[in-house]
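Enquirer: I'll drop the sequence and a predicted model, then ask my questions.
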Amino acid sequence: RLDLLPGGKGGTLQKQFETLRKHQVDVRVLDYGRPASRNLTITSIELVDRFAVAKAPFRVAATVRNNGPGNAENVEVAFEVRQGARKQAAHLPVQVIDLLEPGQAKRVVAEVTCPSAGSAVVSAAVGGDDLPPDNQADLALAVRNVVTVLVVDGNVNLTDPTENESFFFALSLDPLGGASYGVRPEVISSDNLGGAVFEDYDVVALLDVPDFPIHVDAAATQPKVVHPRLKMLEDYVRGGGGLIIFTGPRINLDFYNGPFHDGGRGLSPLRVKPHLGRRVGSRKFFRLAPGSIASHPVTQVFTTSAAEGVDVTSLVRFSTFTPADEVATGVPEAGTRGVQILARFAGPDSFPALVARRYGKGNVVMVYTTASKRWNDWPADEVGTYAKVVNDMVQHVARPQPEALTARVGETIVHALDEDLLDAKVMLKTPRYPADDLVSLVATREGSRGRIT
């Protein structure tokens, strides 16, 4: 009944009825249900984090609504996760909602850890009311083995690896080796950028990379220089991949302000100027301006500490940075969002220190100093703000959980296919398999990609 009222949640059902009305069908609904003294509904269950990784905790949120006529007190929400061939359930700590008034909805969050990669189902359930069918909701997940990060090092030191631009960055992501924290960094030199396959990774990190390989298009009316690898990176981020950029002494300003920024349409969020630094031996340093730090997942280590009355920005010193030009940002292309300043350097000019932007379905975070100790002492911060920010950047930009794995009754589940899989045989196992037979699906072509429905 509630689904059919104006503003109800049964959008699919309402649309079907509206279609019948357009065909001159008189639709009448007879309500034979007995009045429910207590009726709780799990209206949604969703992944809070961008993805789920095996052996690492991730968060799932369930929303509970009170559809009954009276208050519901001490509502227990039980979570369980099922994984593996037998889908044996692992029960999680029960979350309790103190009070739900009639018509009120509240959200509870549970922390989940899956022991292995593969498919998993997380369920949330409430009990003890007069309408059990809407007391449970399920969320299908594709649990990753690890998050893969391609780290492109533009300033490699062959004699001392600790001087590599990537040393502290990779160490922060995988301090013990073996991807024990759910992240696997793979470091290559910028000289080998031409052979990188971006689609094999969840995140690409460019650390003081001077520029991208060029190609002269002699077939054009007027021969011109193009950057095919840059175009591939743009397509990768636009399709949902993540990009992290650190500057440094080797960056080519012509490239960064040219095709990389592309008048605001490129991956680099802002135009940059020659680096600005203190003289050698100076006791003066640049710092982050505490009041400039935005509330954002990447900077939460600073904002959380500030809320507790601790200013950890005073522990980080920058001798040199790359000034960013906020005036000449250009107009972002369709599918991108404006630049968000996450933190600024202290000083009269308040140059941006960290920025973020949306690019198509992907995210970009850029830091206007080095990832190494070449221009700052940030990696040596004893409080660990550097390692926390690096990991939070990866979490923020990494390719997210595949969409449309879970749907309500009547909703369509769509899965995109690359062109090389268009001729593949697709078989679907329903939740009742093997009691129900496999279902054969046919892919349809949409441009250079395909989809199965």
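Expert: Received it, and whenever you're ready, just let me know what you need.

Enquirer: When you work out contacts or count neighbours from here on, use the C-alpha atoms and nothing else.
Expert: Fine.

Enquirer: Report all helices and strands that the longest strand along the chain contacts.
Expert: Determined from DSSP state E, the single longest strand within the chain is strand 72-83. Secondary-structure packing of strand 72-83 (3 or more CA pairs under 8 Å, 6 or more residues apart in numbering; DSSP states H and E): strand 88-91, strand 95-100, strand 118-125.

Enquirer: residues in contact with E326?
Expert: Shown in contact with E326 (CA atoms under 8 Å, 6 or more residues apart in numbering): L270, R271.

Enquirer: Kindly recompute the last result at 10 Å.
Expert: Applying CA atoms under 10 Å, 6 or more residues apart in numbering to E326 gives the contacts P269, L270, R271, V272, V339, I341, F351, P352.

Enquirer: ok, of the residues you listed, which one's closest to I245?
Expert: Taking CA to CA as the measure, I245 lies nearest P269 of the contacts of E326, at 10.0 Å.

Enquirer: wait, that closest one sits on A356?
Expert: Yes. At 7.5 Å, P269 and A356 qualify as touching, with contact defined as CA atoms under 10 Å.

Enquirer: Put this next to the previous one:
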Amino acid sequence: AFVEIDSPGYLRIKAQIDYTDSKSVDNSREIVIRAVEKIQTLLIDGEPGRSITESETFFLQNALIPVPEELIESFFISSNIINLGSIQDIEIKDYDVIFLANVPDFSNELSNRLNDFVKSGGGLVVFPGDNINASFYNQELHEKLNLLPASYGKILPIEGSNSVLSLQASGYNHPLVELWNDPGAGTLGDVKTFKAFELILKDGVDSNIAIQYNNGSAAVIEADVGLGKVYQFSSSADTEWNDLPVKAAFLPIVHRVVGSVISRMDSGLNIQVGDTFIRKVPQSWINKEATISHSKSETATFINAEISDDGGNVQFNQVNSSGIYDLKLTEPFELIQFSATSDPRESNPEKLSGPQIERLKEISSNFIESSSLNEITSAINQKRKGAEIWPLLLLAALLLTLLELYLSQKFSQEK
């Protein structure tokens, strides 16, 4: 089913089944989504060219916004193309995704800004080309900042050979390309690459190979960095190194890259009960008191944003009930909603296996095995016999102590 959303903001979606059982709490689920009016992208062009069609970002721009000129304003993605010399005039935190297309190198100040941008929840997509300074990317962005998941190695195919690399023709395991597991969607195997960098993954980095070449080397690597996401391509964004930009697959790949960045931004909006809620908030939240409350609760918990490199973070570790939570800032008023659900495994109707039961018996001194609710209730009551009278015994002992003190004082005064 498709639903048209009228305005941006947080929306609650609830699914429910009408079924009566002993555990009604798992008969419904609620999630929170954030509707955005427009996704803001910034394209930094490392080789603008003499005309628009010769620029490094020409195909990228058209893949991002594949509509006629009269529909560009109403399209859900907006793009701003600049060259490296204009970056100082740009507030990069106003964008959702930044593309670097054959950008040679840049200042340490911009490197740190990009690093803060990604770790605060933004997306960075890097395309190489003949202009890039591979040593800069390797030393500054990969080794020093851990912003890029891989370093750029040797040029592929090996110089002097007549071979051309093809993208993998099957086995699409990454969400970016799982669309092509459907034979009706075609294949990526007809995409030819004439030149690419070898991408060398760093040990211990949380990354995934999204697309491979037919020789097994990585064509695209995806990594979560801080609260954001990075995509590192091995070949260019134009047709100088490959023919992907003129293939039908280029548009869905680019849109899925952008979509995964936005999904990463909102991944913390739906968590499980017991998890810690973590959310990036604007600089304006710093030193201001906010509240978090369950939608069905009349009380709220006061909370403050913690200072980070580019704004602030809110953390809340008392997510003890399922449902919708409201995070509110009063002045100026801002609202963030998130959802907590119980672990689906708690609703698993399958019986415990023999080894699982034996393990429970080992760690529990009061193990009750029964499929009848009445039997379980009776067994619990039997175990609790005598437990209800200990408060009365304690009260009696206290009264006797007070009586003894009173009598001792009384008789000592009479003497």
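Expert: Sure thing, it's come through. Only a predicted model underlies this, so the values are computations on that prediction, with no experimental measurement involved.

Enquirer: quick one: TM-score?
Expert: After superposition, the two chains reach a TM-score of 0.63 (TM-score structural alignment, normalised by the length of structure 2), with 309 aligned residues with a CA RMSD of 3.7 Å.

Enquirer: who's more crowded, P269 and A356 of structure 1?
Expert: P269 (31 against 24; other CA atoms under 10 Å).

Enquirer: per the alignment, the more buried one corresponds to what in structure 2?
Expert: Structural correspondence for P269 of structure 1 with respect to structure 2 (TM-score structural alignment): A150.

Enquirer: ok, now G360 of structure 1?
Expert: In structure 2, G360 of structure 1 lands on G226 (TM-score structural alignment).

Enquirer: For structure 2, which helix extends over the most residues?
Expert: helix 390-414 (DSSP state H).

Enquirer: list the helices and strands that one packs on?
Expert: Using 3 or more CA pairs under 10 Å, 6 or more residues apart in numbering; DSSP states H and E, no helix or strand is in contact with helix 390-414 of structure 2.

Enquirer: for it, which positions count as buried?
Expert: Across helix 390-414 of structure 2, burial judged by 16 or more other CA atoms under 10 Å covers no residue at all.

Enquirer: Ok, stretch 375-391 of structure 1 next?
Expert: So, applying 16+ other CA under 10 Å, buried residues of stretch 375-391 of structure 1: 375-380, 385-391.

Enquirer: quick revisit: starting at the chain centroid, how far to the longest helix of structure 2?
Expert: A distance of 63 Å separates the centroid of the chain from that of helix 390-414 of structure 2, by CA atoms, centre = their mean, to the nearest Å.

Enquirer: Show residues contacting it.
Expert: Outside helix 390-414 of structure 2, not one residue touches it by CA under 10 Å, 6+ apart.

Enquirer: What is the burial count for A340 of structure 2?
Expert: 25.

Enquirer: Doesn't it lie inside a strand?
Expert: Yes. Using DSSP: H, G, I helix; E, B strand; the rest coil, the assignment for A340 of structure 2 is a strand.

Enquirer: Quick one: map it onto structure 1.
Expert: So, by TM-score structural alignment, A340 of structure 2 is left unmatched.

Enquirer: rewinding a little: what number of residues are in the vicinity of the match of G360 of structure 1?
Expert: Neighbouring residues of G226 of structure 2 were enumerated by other CA under 10 Å; the total is 15.

Enquirer: Could you find the closest non-adjacent residue to it?
Expert: Spatial nearest neighbour of G226 of structure 2, excluding adjacent residues (CA to CA, 6 or more residues apart in numbering): K119 at 4.1 Å.
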